[in-house]
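J.: What follows is a predicted structure for the sequence shown.
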Amino acid sequence: MDWDKLRIFHAVADAGSLTHAGDVLHLSQSAVSRQIRALEESLNTTLFHRHARGLILTEQGELLFDATSSMNKRLDAAAARIRDSEEEVFGELRVTTTIGFGTLWLAPRLPHLYEKYPDLNIDLMLEEKVLDLPMREADVAIRMKEPSQADLIRKRLMSVRMRLYATPSYLAKHGTPETQEDLTNHRLICQNLNSEQVGAGATYVQTLLANNVTSMLYVNNYFGVLQAVIHDLGIGVLPDYVIQDFPDMTRVLPDSESAEIPVFLAYPEEMRQSKRISAFRDFVQEEIIAHRKQLSQKENS
């Protein structure tokens, strides 16, 4: 199959228009149209439905577009590896992690990475959905469980536990619970059990709710939970890593916490030699060491 025709087909399918694809490819509309007709003839099929408002892929066109999309991702990965020089770290690095970890722990520390590598561009994709690293939906991931996908290099970074936190001003006004049963007199702020979250977090919330908690605020991510806690709305279920950046927060019921949640960094085997990923991995590990030291100092003070 002609690579040039496939490249043009992909551009047309992506743009939904011969004219727009021509602009991207720096070709005339007629030249693009000829290449698409030639490709359809070689495959003996119709790849697009022609409409006045543009082009729509046929079922056969969808199959081919899936294939060319996969090819493009592989080519992008190869190009990224080629661009990684022996001594410099530059270019785009697509990092995916959860909304909570990304907003509350990772993003506040990125200035340290940019100070060291000013030519590195981070595309931070925060969502609970697990992106497909081998298919190049992202370059590197930080996940709250060990990745199950094949062909990934994975490294355990640290462990997290869900705990209860409130502001001193909230506790001064409403009192400090001494047991889980005392939570019935407080508003509990947490993720809804139907929200995407790690199993240990959901199990912990279920345990707390068994204490006849009547006043609730549900938020679908931990950044929202933290904001509600900061504004004295109640006692929040939050990951323990938030405390480093919010030292005035008070832990409630110190003996109460979730099961251990492992945190893993993962990236495709094919990007083992990537200087960008190596730089990001080392940065995260250095920040975790500093994080542990600060937590240890806080606990011993």
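T.: Nice, thanks for sending it over.

J.: going forward, measure contacts and count neighbours with C-alpha atoms only.
T.: OK.

J.: Counting neighbours, what do you get for residue 4?
T.: Per other C-alpha atoms under 10 Å, the neighbour tally for residue 4 reads 11.

J.: With residue 115 instead?
T.: 10.

J.: Equivalent analysis for residue 277, please.
T.: When neighbours are counted by other C-alpha under 10 Å, residue 277 comes out with 21.

J.: and if you look at residue 31?
T.: Residues near residue 31, counting by other C-alpha under 10 Å, number 12.

J.: Check residue 113 too.
T.: Using other C-alpha under 10 Å, residue 113 is surrounded by 17 other residues.

J.: Quick check: it touching residue 282?
T.: No. Between residue 113 and residue 282 there is no contact under C-alpha atoms under 8 Å: 9.7 Å.

J.: need the strands for the stretch 51-200 of the chain, in chain order.
T.: Along the stretch 51-200 of the chain, the stretches classed as strands by DSSP state E, counting those that start in this stretch are 54-57, 91-97, 120-126, 140-143, 152-160, 162-166, 187-191.

J.: so can I have TSV of these showing mean neighbour count and distance to residue 235?
T.: Listed next are these as TSV, based on neighbours: other C-alpha atoms under 10 Å; distance: least, C-alpha to C-alpha, whole Å:
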stretch	mean neighbour count	distance to residue 235
strand 54-57	16	52
strand 91-97	19	25
strand 120-126	16	25
strand 140-143	24	26
strand 152-160	16	19
strand 162-166	24	5
strand 187-191	24	5
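
J.: Next one for the comparison:
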Amino acid sequence: TRLTSKYPDLLLELVTSPQTVRVARREADLFLSFFKPQGKVLVGECIGRFATRLYASPSYLEKYGIPEGKEDLQRHRFVGYIEELVQLEAVRWLEDFIPSPNLAFASNSMIAQMFAASSGAGIVALPEFALCVNTGLVNVLPALQGYRDVWLSVHQDLANLSRIRVVSRFLKELMTSDEAKLGGRQMWTQNE
């Protein structure tokens, strides 16, 4: 990557977790999240936002039809999260579009949801950045979209370390760079 090429001694470790990482207890140096973390010893800022949209496979749309409006969604099948396993409220992006979806497939994995939808299981709500993987999904009701903010947090004792500043600056720049574009659309937007 650009970052490790410029700083070859920098070791990056990426941990993904459906649970909140406790930066205040130094379980991580930096924490990216879809929500504003709470804590007196945290320094955090919103560094961007991303859109969520509805997607379906052409085979699903051929079989069940293309929804013409939001009110039309009640008659469709959906792919979403298993209610009992949702640990982060911020991933409830399907509920931004339809409060009580008729689920045909549910998983605690966004990747599993994406591939289930691509096989025709139903309509799925995904962040735009997920479509970097070519799954054949097409946007349903393009005028509808939800948003989630992206927060970057660090323990206040670590905020001024050079490695933290370098990675923080890189992540902020990445949010609005050309690399953050998908199909000519900006995936991330910088918050004002």
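T.: Sure, I can see it. From a predicted model like this one, the values you see are computed outputs, not experimental measurements.

J.: still on that earlier bit, possible to save the strands of the stretch 51-200 of structure 1 as a markdown table with distance to residue 252 of structure 1?
T.: Compiled in a markdown table, the strands of the stretch 51-200 of structure 1 are given as follows (distance: least, C-alpha to C-alpha, whole Å):
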| stretch | distance to residue 252 of structure 1 |
| --- | --- |
| strand 54-57 | 57 |
| strand 91-97 | 27 |
| strand 120-126 | 28 |
| strand 140-143 | 27 |
| strand 152-160 | 17 |
| strand 162-166 | 5 |
| strand 187-191 | 12 |
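
J.: Mind checking those for the one nearest to residue 249 of structure 1?
T.: Among these, strand 162-166 comes nearest to residue 249 of structure 1, with 5.9 Å by C-alpha to C-alpha.

J.: The closest one corresponds to what range in structure 2?
T.: Using TM-score structural alignment, the residues of structure 2 aligned to strand 162-166 of structure 1 are 52-56.

J.: Same check on stretch 116-134 of structure 1?
T.: Alignment of stretch 116-134 of structure 1 against structure 2: residues 6-24, by TM-score structural alignment.

J.: what does that stretch contact?
T.: Stretch 6-24 of structure 2 is contacted from outside by 4, 27-31, 39, 41-42, 87-88, 153-155, 163, using C-alpha atoms under 8 Å, 6 or more residues apart in numbering.

J.: cool, and stretch 63-70 of structure 2?
T.: Under C-alpha under 8 Å, 6+ apart, the answer for stretch 63-70 of structure 2 is 73, 76, 97-98, 140-141.

J.: okay, how far is it across that stretch, tip to tip?
T.: The straight-line separation of the ends of stretch 63-70 of structure 2 (C-alpha to C-alpha, to the nearest Å) is 19 Å.

J.: buried set for that stretch?
T.: Neighbour-count burial for stretch 63-70 of structure 2 flags residue 66 (criterion: 16 or more other C-alpha atoms under 10 Å).

J.: same check, this time on stretch 244-255 of structure 1
T.: Under the neighbour-count criterion of 16+ other C-alpha under 10 Å, stretch 244-255 of structure 1 has 244, 249-253 buried.

J.: got the end-to-end distance for it?
T.: Taking C-alpha to C-alpha, the first and last residues of stretch 244-255 of structure 1 lie 19 Å apart.

J.: Check stretch 60-69 of structure 2 too.
T.: End-to-end span of stretch 60-69 of structure 2 (C-alpha to C-alpha): 17 Å.

J.: From the chain's centroid, how far away is that stretch?
T.: In terms of C-alpha atoms, centre = their mean, to the nearest Å, the centre of stretch 60-69 of structure 2 is found 25 Å from the chain centre.

J.: again with stretch 144-163 of structure 1
T.: Using C-alpha atoms, centre = their mean, the offset of stretch 144-163 of structure 1 from its chain centre is 13 Å.

J.: Quick check: end-to-end length of that stretch?
T.: Across stretch 144-163 of structure 1, first to last residue, C-alpha to C-alpha, it's 16 Å.

J.: now swap in stretch 148-167 of structure 1 and tell me
T.: Start-to-end span of stretch 148-167 of structure 1 (C-alpha to C-alpha) is 38 Å.

J.: now swap in stretch 122-130 of structure 2 and tell me
T.: With C-alpha to C-alpha as the measure, stretch 122-130 of structure 2 spans 17 Å from end to end.

J.: what stretch of structure 1 does it fall on?
T.: Going by TM-score structural alignment: stretch 122-130 of structure 2 matches residues 234-242.

J.: Would you point out which residue is most central in structure 2?
T.: Nearest to the centroid of the C-alpha atoms of structure 2, with distances taken as C-alpha atoms, centre = their mean, sits residue 127, at 4.8 Å.

J.: The residue nearest to that residue when sequence neighbours are not counted: what's it in contact with?
T.: Nearest residue to residue 127 of structure 2, sequence neighbours excluded (C-alpha to C-alpha, 6 or more residues apart in numbering): residue 52, at 4.1 Å. Neighbouring residues of residue 52 of structure 2 by C-alpha under 8 Å, 6+ apart: 93, 125-128, 145-148.

J.: Closest to residue 102 of structure 2 out of the residues you listed?
T.: Taking C-alpha to C-alpha as the measure, residue 102 of structure 2 sits nearest to residue 125 out of the contacts of residue 52 of structure 2, at 13.1 Å.

J.: just checking, that closest one touches residue 55?
T.: Yes. Taking contacts as C-alpha under 8 Å, residue 125 of structure 2 lies within contact range of residue 55: 6.2 Å.

J.: Where does the longest helix along structure 2 end up in structure 1?
T.: Counting by DSSP state H, the longest helix found in structure 2 is helix 162-176. Matched against structure 1 by TM-score structural alignment, helix 162-176 of structure 2 falls on residues 275-289.

J.: And the helices in the stretch 151-300 of structure 1?
T.: Assigned by DSSP state H, counting those that start in this stretch, the stretch 151-300 of structure 1 shows helices spanning 168-174, 199-209, 222-230, 275-300.
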